[in-house]
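Q: mind folding the following:
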Amino acid sequence: MTNKDNTTAVEQSFELQKIYHKKSTFDAPNAPAVFLDEWKPSISVDLNTEANRISDTTYEVVLTVKCKAKATNSDTQLFNTTVEQAGIFEIEGYEETEIMALVGSYCPAQLYPFARNHISSQVLHGGFPQLLLAPVDFDALLDDAIKSADQESQGSETNDTDDEVEVI
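A: All right, here's what the predicted structure looks like:
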């Protein structure tokens, strides 16, 4: 393919090569006593993504999902579960900003249903009622992370603020 300047343009391609569990853990530290109480949990979910360049066009993207459940009326820990769901993606012909959007949003969105299913299975097999995690807008999370990083870099350049911004 050539463009107006008679230079060769690289064709864009995006391929999912592999999806796999990198790591998973489940812990019910207060079992069996927690099964005797009424089921009123307070559940927190933390998400984290990481992208590692394996070669010029190959990336490993790892989505880490952590769920913690506590009894609502006490600090009793019901369960903790962590799943690291990973994928290998072949990405070629994109600009760096487009690659950042793909590995920061699109790739984790492809991995999330697998992680969500694995967490649901772990919780169910741990003796607890089924846990259904809500869908996640990874585009919005990436936008928030970029805005927070921009604010932090501007804050460190001007030293106007010491506020910390937490990005999920």
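Q: use CA for all of it now, contacts and neighbours both
A: Fine.
Q: quick one: the residue lying closest to residue 114 once chain neighbours are set aside and residue 30, what's the gap?
A: Closest residue to residue 114 apart from its sequence neighbours, by C-alpha to C-alpha, 6 or more residues apart in numbering: residue 85 at 7.2 Å. From residue 85 across to residue 30, the span is 27 Å (C-alpha to C-alpha, to the nearest Å).
Q: for those two, indicate the residue with more neighbours.
A: Neighbour count, other C-alpha atoms under 10 Å: between residue 85 and residue 30, residue 85 has more, with 25 against 12.
Q: next up, for comparison:
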Amino acid sequence: MAENQNTAPAQEENGPQFAIQRIYLKDASLEMPHAPQIFLLQDAPEISIQVDVEQTKLADAEDLFEVVVRGTVTAKSKANGQEQTVFLVECKQAGIFFIHNIPQEHLPMILGITCPAAIYPYLRSNVSDLLTRAGMPPVYMGEIDFQAMFAQRVQQEAMQAQAAQAAEANTVNGTGTAQ
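A: Purely as a prediction, here's the structure:
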């Protein structure tokens, strides 16, 4: 009888690895400051949706990262000529990701594109569920192009770095003006 020798795990340990360890709801908040009067409004509210992504390396574990996608949905309506907040929902959907042997230059893209794309469907579901349970109609949070969002963030950071360098150069050269 021949022994089963498996050399694949040694090769896999040296190759790039990506795994979702856990996806969880980190925080959820719902405010309806003008309830129950808001349920009597006839006009459809104006909806505003904002999404942001944060990532951190978990200090107590090598190759583990937490990525948080925060969604804020605000609904405002006019009542008696004044704008009122119908509701404000903020949810933070998070995930813990194992990322090993990924080239350092690719890590920001994985944390800023791949991980949020995995988390976002859970965020959408939780926001919709929270609003439905509060007696409000669900809000559909559309698809997000996390790649475009990441590219925009990188561009903004580059412009801020250039502005900071220019300001520092002006100060060092004495061309800065005091008011």
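Q: just give the TM-score of the two.
A: Between these two chains, after superposing, the TM-score reads 0.85 (TM-score structural alignment, normalised by the length of the first structure); 153 aligned residues with a C-alpha RMSD of 1.8 Å.
Q: just to revisit the earlier point, what's the match for the residue nearest to residue 114 of the first structure in the second structure?
A: Residue pairing (TM-score structural alignment): residue 85 of the first structure is matched to residue 93 of the second structure.
Q: pull the longest helix from the first structure.
A: helix 138-158 (DSSP state H).
Q: how much does it stray from the second structure?
A: Mean deviation of helix 138-158 of the first structure relative to the second structure after superposition (mean C-alpha distance after the TM-score superposition for the first structure): 0.5 Å.
Q: can you check which part of the second structure that helix sits on?
A: Using TM-score structural alignment, helix 138-158 of the first structure lines up with residues 146-166 of the second structure.
Q: cool, stretch 41-52 of the first structure as well?
A: The counterpart of stretch 41-52 of the first structure in the second structure, using TM-score structural alignment, spans residues 45-56.
Q: which other residues reach that stretch?
A: By C-alpha atoms under 8 Å, 6 or more residues apart in numbering, the residues outside stretch 45-56 of the second structure that reach it are 65-78, 86, 111-112, 116, 141.
Q: keep only those of those residues that are in helices.
A: residue 116.
Q: in strands only, show me the contacts of stretch 45-56 of the second structure.
A: Among those, the ones falling in strands (DSSP state E) are 65-78, 86.
Q: tell me the two of these that are most distant?
A: Within those, two members stand farthest from each other by C-alpha to C-alpha: 65 and 78, at 42.9 Å.
Q: which one's more surrounded, these two?
A: Ranked by neighbour count (other C-alpha under 10 Å), residue 65 of the second structure and residue 78 place residue 65 first, with 21 against 16.
Q: and the gap between residue 75 of the first structure and residue 127 of the first structure?
A: In this structure, residue 75 of the first structure and residue 127 of the first structure are 19 Å apart, going by C-alpha to C-alpha.
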